[in-house]
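>>> sharing a model that was predicted from the sequence below.
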Amino acid sequence: MLAHEIRVRVARGELSPLEVAQAYLKRVRELDPRVQAFLTLNPDLLEEAQRVDPGLPLAGLLVAVKDNIATRGLRTTAGSRLLERFVPPYEATAVARLKALGALVLGKTNLDEFGMGSSTEHSAFFPTRNPFDPSRVPGGSSGGSAAAVATDLAPLALGSDTGGSVRQPASFCGVLGLKPTYGRVSRYGLIAYASSLDQIGPMARSAKDLALLMDALAGPDPLDATSLDLSPRFQEALEAPLPPLRLGVVREGLSGNSPGVERALEEAVSLFQGLGFAVKEVSWPSLPLALAAYYILAPAEASSNLARYDGTLYGVRAEGEELWQVVEATRALFGLEVKRRILVGTFVLSSGYYEAYYERAQAFRRRLKAEARALFQEVDLLLLPTAPHPAFPLGARPDPLAMYREDLYTVGASLAGLPALSFPAGFEGHLPVGLQLLAPWGRDELLLRVAWAHEEATDRAFLRTPLGEAL
């Protein structure tokens, strides 16, 4: 059952929030051992469900929350041994806003450690599996959230997207994932990876469900100086007639797609033309180079943000007689991929290399943004694949550079601060394929309106639940 359908039934009194919570908890206990989407379940879920006012706008809706988003009183690990026992005394603004409207946190989902990865294999605890094929990855770093929604272990989920961590797993798991305009959703309570890029984003099986979440999540927050004062109007946007739109298809430098991805792209272009879109190919010259700039800027910010985990104030403290021994032993608990990115980031910020790497990457970022602004004078939306292929097998990307290339199509929107949405657009064999829509800064609603039009035109053909019947 989709989230907006649950909402209607609870409002009518056909279901109580407690009955919804009991049904999903039962489903998680039956199916999650095959998927391993969750790190922690909310032990107070049923008690909280009994207290929810059924008249609240999100009453009865359960949300799976990525485990780098703080939940008061509920363990938040960021997928790392350093925070294995961390129970926050505060709540992320995104979570607090959902709870205030009657939503319930079902549990915390698995992720690549500190959000650093594209497969959820870099979790310090265990890998999550793709619900369409347990021998394959769900994508990352929000793989647990994507797998939970795809399997209907939760109707809604929160992930975080730094360079594609909501969109790529959404593509691999056949769900929708939105990276909002930078600042549209408060980052307060999100454990930082790269602060100029990180965004909390919703995941669901329908654009209508994403609209429900975004109306609750979006808005300014005094606890986050980067948050934007843009009025939420996502559900309202879905009701508006679809205006004539110009769609730009980006192909430049994006080659090597699998047959299923190419087929999905061609079918989507035909569908949008049938809806009255004016479609043309466009050039975004700097996009193929965005990956290199991203893997300078994001590790640089990570090396600064993760310096706090030194055993003196935050997280686990290892034992040692001298301070340097404490710091060394504590930071040894970082996983290999986290260590790799800290080292890269520290190098590019070091004396003699700062100008050669970091400053040049920042200049490139400005150029990428300028090109995007110019592009959106020509077209209203951009369309490109989310990933060049469907989900790959567990263990198939031992080379870190091969894993980094998974972000090829997603980092452009991240560096430019643009809203981007991955939506299910086809299958390659039994595996889902997603496509990505990008909109101008602050036009997140337009993405959901177009995704909703795609759902209606395809009769929701891609909204499949791979394990068992959906609730």
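Received the coordinates, thanks.
>>> from now on I want contacts and neighbour counts done on CA atoms only, so please keep to that.
Noted.
>>> tell me which stretches of the stretch 251-400 of the chain form helices.
Using DSSP state H, counting those that start in this stretch, the helices assigned to the stretch 251-400 of the chain run over residues 259-274, 290-305, 323-331, 336-348, 360-378, 400-404.
>>> can you say which of those helices is nearest to residue 166?
Closest approach to residue 166 among those is made by helix 400-404 (15.2 Å; C-alpha to C-alpha).
>>> ok, then the element right after that closest one?
Helices and strands here follow DSSP states H and E; after helix 400-404, the next one along the chain is helix 411-416.
>>> quick one: whichever helix or strand comes after that following helix to helix 259-274, angle?
Next helix or strand after helix 411-416 toward the C-terminus (DSSP H and E): strand 420-428. In terms of direction (axes from the mean of the first three to the mean of the last three C-alpha atoms, to 10 degrees), strand 420-428 departs from helix 259-274 by 120 degrees.
>>> return the most buried member of the helices of the stretch 251-400 of the chain.
Burial of these is given as mean neighbour count (mean count of other C-alpha atoms under 10 Å); helix 290-305 ranks first at a mean of 22.
>>> now for it, which elements pack on it?
Counting contacts by 3 or more C-alpha pairs under 8 Å, 6 or more residues apart in numbering; DSSP states H and E, helix 290-305 is packed against helix 336-348, helix 360-378, helix 411-416.
>>> need the ones you listed in CSV (columns: distance to residue 235).
Formatted as CSV, these follow (distance: least, C-alpha to C-alpha, whole Å):
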stretch, distance to residue 235
helix 336-348, 38
helix 360-378, 24
helix 411-416, 23
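>>> near residue 29, how many other residues are there?
Neighbour count of residue 29, defined by other C-alpha atoms under 10 Å: 11.
>>> how far off centre is stretch 305-313?
Distance, stretch centre to chain centre, for stretch 305-313: 25 Å (C-alpha atoms, centre = their mean, to the nearest Å).
>>> use this one as the comparison:
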Amino acid sequence: MSLFDHKLSEIQEWLHTKEISVNDLLNEAYNRINEVDGEVKAFLTLNEEAARQRANELDALRGTTEGRGLLFGMPIGIKDNIVTKGLRSTAASQILDNLNDPLYDAHVVQKLNGAESVTVGKLNMDEFAMGSSNENSSYYATRNPWNTDYVPGGSSGGSAAAVAAGEVPFSLGSDTGGSIRQPAAYCGVVGLKPTYGRVSRFGLIAFASSLDQIGPLTRTVEDNAYVLETIAGHDKMDSTSADLEVPKYTEALTGDVKGLKIGVPKEYFAEGVSEEVKTAVRNALKVYEDMGATWEEVTLPHSKYALSTYYLLSSSEASANLARFDGVRYGRRSPQAENMIDMFKLSRSEGFGDEVKRRIMLGTFALSSGYYDAYYKKAQKVRTLIKQDFEKVFANYDVIIGPTTPTPAFKVGEKTEDPLTMYANDILTIPVNLAGVPGISVPCGFSSEGLPIGLQIIGDHFDEGTVYRAAHAYEQATDYHTHKPSLGGAN
């Protein structure tokens, strides 16, 4: 049995009683990576030399008052669009392939370092977080540990796959339209997108700044709460960071949901959602009923416009954010350029992949003269309506529950030639980003092919505590989170 099969709180206790060492945990991580990552391909860059040095320093603190962080000594994986000082950070794009030595740490990495955790390496992703399958990485596609013929989801597919495969006990991802929750559902792990502003975006390589949010992927809800407690909080370097006290989320994990009022959107069971997914979610609602919660059908009427709204807004923001990658200050500079104009054109055409170019072009079009009012401005108005839909439901209900994804994971290569069908995989997660509210995905069943199915629990702004309470109670009443893929003989 792997050390990573245990909760973080248990591992912490063993560390402080010196039953195990930080080096033991690091050995567990790198041995597992060597064993299975040739198949899974979750990591882009490993940090072994620096991690070993850090582990030796932390082992000297075991059992002392200094070594008492929530995540003391824990090996972690970081999504490759989160900047790490001195450790290669590429956002899985060729245009940043030579960014080997960033000059600073992202705020979340500073927080993790302050909690005395150990960075194992950087995790694969869809290029610049644009994708739903991890097939858009410019290096290689990550595979789903449950069945390597299937995708792990995206864009945080490497982050989810690394946790599911037992390579690290937890990881960080980013969620712009479902990029934490969707891969969490596909890989059978727990993934949270916090309220927009709860976690600093400083040091996150931007895709769409009004939608991006960093969050944790873990094996259990309790572990997830531990990680969010560590990384959340105000940051003066991020003007959108909320200056609010961070609750002790672990105190919300009472297991009691008696009297909890659940809203279930009828739109989340519409055409396109598979019968297996609908059945798994309905069974989950029965579990809540048995625990004393109540649920009623509600409506989020503008959610049908969420997909088009999201792709107009996110692509518009992406076209502005990615303008900085021009071959001048940092990143790829084409050796073929003979003049300045060629340098701009060739560096960007060689450095960006097809999906990134597609979204830059769509965003530039939506922001262009004559089309701004017709597309971008109208999408912003619809975003407000979507946010108001959530506010109306939360006036009467504690959480909203539905599927995380319309179907379980699909096969590698199955949808790469059909971008619109690929985009539709995020149809149930995108409204949460547009509204800025928190959402979590927890395992709630398996398909006939043995692939995980995710349950999405959505809360009101800055009410992650209630989301965790509902998720933890369900997790404790079921055993889906205890199942592990058999990749590499883990079972």
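Received the coordinates, thanks. Because the structure is a prediction, the values reported are computed rather than measured.
>>> all helices of the stretch 1-150 of structure 1, in order?
With DSSP H, counting those that start in this stretch as the criterion, the stretch 1-150 of structure 1 has helices at 3-11, 17-35, 45-51, 93-100, 143-150.
>>> and of the helices of the stretch 251-400 of structure 1, who's closest to residue 122 of structure 1?
Closest to residue 122 of structure 1 of those is helix 336-348 (C-alpha to C-alpha; 7.1 Å).
>>> corresponding residues in structure 2 for that closest one?
Alignment of helix 336-348 of structure 1 against structure 2: residues 354-366, by TM-score structural alignment.
>>> cool, stretch 401-419 of structure 1 as well?
Per the alignment by TM-score structural alignment, stretch 401-419 of structure 1 matches residues 420-438 in structure 2.
>>> quick test: name the residue nearest the centre of structure 1.
Central residue of structure 1 (C-alpha atoms, centre = their mean): residue 166, 1.9 Å from the mean position.
>>> and that one, how far from residue 138 of structure 1?
11 Å (C-alpha to C-alpha, to the nearest Å).
>>> ok, residue 59 of structure 1 next?
For residue 59 of structure 1 relative to residue 138 of structure 1 (C-alpha to C-alpha), the value is 29 Å.
>>> which one's more surrounded, those two?
In this view residue 59 of structure 1 and residue 138 are compared by other C-alpha under 10 Å, and residue 138 has more residues nearby, 39 against 27.
>>> with adjacent residues omitted, what lies nearest to the equivalent of that one over in structure 2?
Using TM-score structural alignment, the equivalent of residue 138 of structure 1 in structure 2 is residue 152. Nearest residue to residue 152 of structure 2, sequence neighbours excluded (C-alpha to C-alpha, 6 or more residues apart in numbering): residue 144, at 4.2 Å.
>>> ok, that neighbour touching residue 187?
Yes: counting by C-alpha atoms under 8 Å, residue 187 is a contact partner of residue 144 of structure 2 at 6.4 Å.
>>> what touches both of the two?
Residues touching both residue 144 of structure 2 and residue 187 (C-alpha atoms under 8 Å, 6 or more residues apart in numbering): 152, 161.
>>> which residues of the stretch 151-300 of structure 1 fall in strands?
Assigned by DSSP state E, counting those that start in this stretch, the strands in the stretch 151-300 of structure 1 fall at 156-161, 176-179, 199-204, 246-250, 278-282.
>>> mind telling me what residue 83 of structure 1 corresponds to in structure 2?
Looking across to structure 2 (by TM-score structural alignment), residue 83 of structure 1 lines up with residue 96.
>>> touching, that match and residue 329? I think so.
No: counting by C-alpha under 8 Å, residue 96 of structure 2 sits too far from residue 329 to count as a contact (11.3 Å).
>>> of those two, who's got more company?
Counted by other C-alpha under 10 Å, residue 96 of structure 2 and residue 329 do not tie: residue 96 has more neighbours, with 20 against 9.
>>> which of the residues in stretch 148-160 of structure 2 are buried?
By neighbour count on 16 or more other C-alpha atoms under 10 Å, the buried set for stretch 148-160 of structure 2 is 150-160.
>>> between these, which is nearest residue 139 of structure 2?
Nearest to residue 139 of structure 2 among the buried residues of stretch 148-160 of structure 2, counting by C-alpha to C-alpha, is residue 158 at 12.1 Å.
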